[in-house]
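Peer 1: this one's structure only:
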């Protein structure tokens, strides 16, 4: 094998004109690892740890890095900080911005990693990788990573209503199924815990062999009903808050996304609030960004003669994606003459009635893009039926 000898024997380091102090934060409950690359320090990455949650210690360390760079170069440099999106949310990102520090939050899944089967992974290695990613991002390299756009405090607080309701409805289903399962084991069928007369009907029930409910079983079911009734009351409270939020949106001088969505037949308060709080409050440059944010973008696999689709990416907002698939099924019922519903039926008939589940995901993607155009540009979906005034 011929090896070129044009290059120097000594390794040549890649030099970049660093005009800032680049810092990555690896956050955990016990400690925060600070990895930094400063001007005047060569290519050496310095690492320092502070106690988890110690904002004062973090700011002191960043100030020390700025003073150290000043003593080496006699120049003042700004600090650019990056952290991975995770359980810590965006509170630290907002603290850094309030201190006048440029801060970024990156999607950890978008950072390139080694494809070895057994790759080394430590906080130190991850910190260095995130610093290199930040350097490439600031150099303007395309698609080097995906930065997360942090919502405002108001936007973040507003979406808690729909998220809490989803959690409560899941708990409601769990309690209902548990009660039915306990009664089913005794040969009792047809009992509905969500009826208002649930306790009176429980007294009337007899086991499959004609006996009254055992004392301990009845006490257990009564405690389950207590928890179920508490959840039902909390669901009503959350729905009241949601109704007040939507009423405020409808009364606004400028129509909001939620108010416009409520005008479309088939979209009720839950879907309107979910779409508004989870996705359509954001700014998107094009339809591809809209689909990618919901995880409904296509994922091709092309290499040589191989060319196939892997399905949707599922890398976006899971709540928005689930809502859109549910809304797509309801769209076929409430908007049967719309252009999107006709497109869906045509494609299914073309495939001999098969691939309905695959095509419903495609319809969810098209519907989300169409609703985004409707709330941002006022483009009404072709053939859609609006609610009566």
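Peer 2: Yep, it's here. Computed from a predicted model, the values in this text were never measured in an experiment.

Peer 1: rest of the way, CA atoms for contacts and neighbours
Peer 2: OK.

Peer 1: For this protein, which helix extends over the most residues?
Peer 2: If you go by DSSP state H, the chain has its longest helix at helix 215-250.

Peer 1: Return the set of buried residues in it.
Peer 2: Within helix 215-250, the residues scored as buried using 16 or more other C-alpha atoms under 10 Å are 218, 221, 224-225, 228-229, 231-232, 234-235, 238-239, 242, 246, 249-250.

Peer 1: ditto for stretch 332-347
Peer 2: 332, 334, 335, 336, 337, 338, 340, 341, 344, 345.

Peer 1: Below is structure B, check it against A:
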């Protein structure tokens, strides 16, 4: 095998101290750019995953420190764990648009090159070179994957149900929202033409299939923490989804970090004496964001004593409140609830001190 550092201008009699790798990961190939000490990044290499791991293993014995980074994506964290096991200090980073100058040229080699430069800057102390993604433990990852699978089933059931609604409208026979459920379907069989029933039957079977898969997954989730304490109005499934998306509440050191992670903070455009705050930046975990908003709608109904809700209750009940303004208020409460629930889960405050009525999950 070719010497891993032969393409860089270094003294072959002296081992490099620090080597940095920028890796653009794909299913069948990895594109890698190597940067040795303070030298310029070398030309990109394309390798099969097996060859890459052998190359890294050899490279690790030829330097004092070996660092690498790659973007989080559909391939999970298995590569990170393999690199860490070999003694590589690897970072999984948030995906970035590396075309910062708007050249409209994007290649794997360019991405890997920019990652190598960003990694070099990060190691030199520029913690804004990229955002490091927390790698969950395998147990946390398995639990989270189960709840995400449930979300997939919800979407698939909704997709089939909407196709049925569309079919009914096409033939001028509007259907109820839960048309595929047993009671509604029994009535529709008597009212609809045979041809429409023939079209709807496969969609109904699809809805029922995913509905059963949902129940099976939710049953598994409910068995893990049957005695969990949760706010009144929040179901066990929603509680578990939030817990599994967060993985570990102690990962956040302050309220700013948890707020930022939700993506519910307002966007901002400030210059000189001008300041403008717009809609939420959505810079965070989108799944968690939707769960928090759903939680707040439930808390408004079942937990009105919660301090964040009490603060906004008069505006929520106002006759002048529009649908859009209520949504904005719910988003503000959701951001506050994320912070407050973090404080509760880390033992900083009690739920009762925040006005949250609690219950024990069945």
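Peer 2: Everything's here; your move. These numbers come from a predicted model, not from an experiment.

Peer 1: Got a TM-score for the pair?
Peer 2: TM-score of the superposed chains, computed with TM-score structural alignment, normalised by the length of the second structure, equals 0.85; 340 aligned residues with a C-alpha RMSD of 2.6 Å.

Peer 1: and of the buried residues of stretch 332-347 of the first structure, the nearest to residue 144 of the first structure?
Peer 2: Closest approach between those and residue 144 of the first structure, by C-alpha to C-alpha: residue 340, at 35.2 Å.

Peer 1: Work out for me the element that closest one sits within.
Peer 2: Take DSSP states H and E as the rule and residue 340 of the first structure turns out to sit in helix 339-350.

Peer 1: now the helix or strand following that helix: which residue numbers in the second structure?
Peer 2: Downstream of helix 339-350 of the first structure, the next assigned helix or strand under DSSP H and E is helix 356-377. Mapped onto the second structure using TM-score structural alignment, helix 356-377 of the first structure spans residues 326-347.

Peer 1: How about residues contacting the matching stretch?
Peer 2: Residues from elsewhere that reach stretch 326-347 of the second structure (C-alpha atoms under 8 Å, 6 or more residues apart in numbering): 249-250, 255, 258-259, 262, 264-265, 292-293, 295-297, 308-309, 312, 316, 349-351, 354.

Peer 1: Residue 326 of the second structure: neighbouring residues, count only.
Peer 2: Residue neighbour count, defined by other C-alpha atoms under 10 Å, stands at 16 for residue 326 of the second structure.

Peer 1: whoops, I mixed them up, residue 95 of the first structure
Peer 2: 14.

Peer 1: now swap in residue 274 of the second structure and tell me
Peer 2: Neighbours of residue 274 of the second structure using other C-alpha under 10 Å come to 7.

Peer 1: if I line the two up, what does it land on in the first structure?
Peer 2: So, by TM-score structural alignment, residue 274 of the second structure is matched to residue 306.

Peer 1: what about the helices in the first structure?
Peer 2: Counting by DSSP H, the helices of the first structure are 55-73, 91-98, 123-139, 153-158, 160-184, 198-204, 215-250, 257-262, 269-275, 287-293, 318-334, 339-350, 356-377.

Peer 1: Would you mind giving these as JSON lines with distance to residue 18 of the first structure added?
Peer 2: Shown next, in JSON lines, are the helices of the first structure (distance: least, C-alpha to C-alpha, whole Å):
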{"stretch": "helix 55-73", "distance to residue 18 of the first structure": "11"}
{"stretch": "helix 91-98", "distance to residue 18 of the first structure": "21"}
{"stretch": "helix 123-139", "distance to residue 18 of the first structure": "9"}
{"stretch": "helix 153-158", "distance to residue 18 of the first structure": "33"}
{"stretch": "helix 160-184", "distance to residue 18 of the first structure": "41"}
{"stretch": "helix 198-204", "distance to residue 18 of the first structure": "70"}
{"stretch": "helix 215-250", "distance to residue 18 of the first structure": "47"}
{"stretch": "helix 257-262", "distance to residue 18 of the first structure": "43"}
{"stretch": "helix 269-275", "distance to residue 18 of the first structure": "42"}
{"stretch": "helix 287-293", "distance to residue 18 of the first structure": "32"}
{"stretch": "helix 318-334", "distance to residue 18 of the first structure": "38"}
{"stretch": "helix 339-350", "distance to residue 18 of the first structure": "52"}
{"stretch": "helix 356-377", "distance to residue 18 of the first structure": "40"}
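
Peer 1: between the ones you listed, which one is nearest to residue 108 of the first structure?
Peer 2: Of all those, helix 123-139 sits nearest to residue 108 of the first structure, with 8.8 Å by C-alpha to C-alpha.

Peer 1: Pull out the buried positions in that closest one.
Peer 2: So for helix 123-139 of the first structure, counting by 16+ other C-alpha under 10 Å, buried means 123, 126, 127, 128, 129, 130, 131, 132, 133, 134, 135, 137.

Peer 1: From the residues you listed, pick the one nearest residue 34 of the first structure.
Peer 2: Distance to residue 34 of the first structure across those (C-alpha to C-alpha) is lowest for residue 127, with 7.6 Å.

Peer 1: I'd like the distance between that closest one and residue 117 of the first structure.
Peer 2: Per C-alpha to C-alpha, to the nearest Å, residue 127 of the first structure is found 21 Å from residue 117 of the first structure.

Peer 1: which residues in the second structure does stretch 331-343 of the first structure match up with?
Peer 2: Under TM-score structural alignment, the match for stretch 331-343 of the first structure is residues 299-311.

Peer 1: Now do the end-to-end distance for that stretch.
Peer 2: Using C-alpha to C-alpha, one end of stretch 299-311 of the second structure lies 13 Å from the other.

Peer 1: residue nearest the centroid of the second structure?
Peer 2: residue 285 (4.0 Å; C-alpha atoms, centre = their mean).

Peer 1: if I line the two up, what does that one land on in the first structure?
Peer 2: Counting by TM-score structural alignment, residue 285 of the second structure lines up with residue 317 in the first structure.

Peer 1: Would you quantify the distance from its match to residue 290 of the first structure?
Peer 2: Distance, residue 317 of the first structure to residue 290 of the first structure, by C-alpha to C-alpha: 11 Å.

Peer 1: and what of residue 49 of the first structure?
Peer 2: Residue 49 of the first structure is 38 Å from residue 290 of the first structure, by C-alpha to C-alpha.

Peer 1: go on, residue 206 of the first structure?
Peer 2: For residue 206 of the first structure, the distance to residue 290 of the first structure (C-alpha to C-alpha) stands at 55 Å.

Peer 1: How about residue 364 of the first structure?
Peer 2: Residue 364 of the first structure is 12 Å from residue 290 of the first structure, where distance means C-alpha to C-alpha.

Peer 1: Who has more neighbours out of these two?
Peer 2: Neighbour comparison, residue 364 of the first structure and residue 290: the larger count goes to residue 364, with 25 against 22 (by other C-alpha under 10 Å).

Peer 1: Now do that one against residue 341 of the first structure, distance only.
Peer 2: From residue 364 of the first structure across to residue 341 of the first structure, the span is 11 Å (C-alpha to C-alpha).
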